[in-house]
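K.L.:
model this:
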Amino acid sequence: MTGAVIAITIVLILVGGITTSVVAYFRLQRHRADAVVVAEYHRLAEEAAANQAVVQEQLARLGARVKAVESLLRSVD
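P.N.:
Down below sits the predicted model:
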């Protein structure tokens, strides 16, 4: 009886260790996939910020041109 209990205990420990290893492996794979997605998100966010800066610069130039046209129109009156 004692031998059977020891054998069952050893088998349960081995199965528990294997199960834990498999779960840890798949969690690691999921974490790696999430890291790739987050890195892509950060790249897109940086790109959007750079594009926003370009648009703001273009709007500033356009505003200056509109002011010049307004002053020209006022001078004609």
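K.L.:
for the rest of this, base every contact and every neighbour count on C-alpha atoms.
P.N.:
Will do.
K.L.:
separation between Gly17 and Ala24?
P.N.:
Using C-alpha to C-alpha, to the nearest Å, Gly17 is found at 10 Å from Ala24.
K.L.:
what of Glu40?
P.N.:
24 Å.
K.L.:
kindly report the same for Val55.
P.N.:
46 Å.
K.L.:
now the second one, please; I'll put the structures next to each other:
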Amino acid sequence: MTGAVITIAIILILVGGSTAGVISYFRLQRHRADAVAMAHYRRLAEQSTAQLELLQDRLSLIDGRLKEIENLLRSVG
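P.N.:
I've put the predicted structure just below:
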């Protein structure tokens, strides 16, 4: 009877350890996939910020030119 209990306990420990190892492995894989996705989103956010700054600079330039044209039209009219 004691031998059977010990055998069952050892088998349960081995199965539990194997299950924990497999679960940990898949959690690690999911975490790695999330990290790759986050790196992609971070890169996309940096590119968007750079494009926004470029757009703001261009709009400022256009605004300055528009003010010059308005002043020219006021001086003519």
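K.L.:
return the list of helices and strands in contact with the helix or strand hosting Val54 of the first structure.
P.N.:
Assigned by DSSP states H and E, Val54 of the first structure falls within helix 2-76. Judged by 3 or more C-alpha pairs under 8 Å, 6 or more residues apart in numbering; DSSP states H and E, helix 2-76 of the first structure is in contact with no other helix or strand.
K.L.:
that one vs the second structure, mean deviation?
P.N.:
Comparison of helix 2-76 of the first structure with the second structure after fitting gives an average deviation of 0.2 Å (mean C-alpha distance after the TM-score superposition for the first structure).
K.L.:
where does that helix end up in the second structure?
P.N.:
Following TM-score structural alignment, the aligned partner range for helix 2-76 of the first structure in the second structure is 2-76.
K.L.:
sounds good, over and out.
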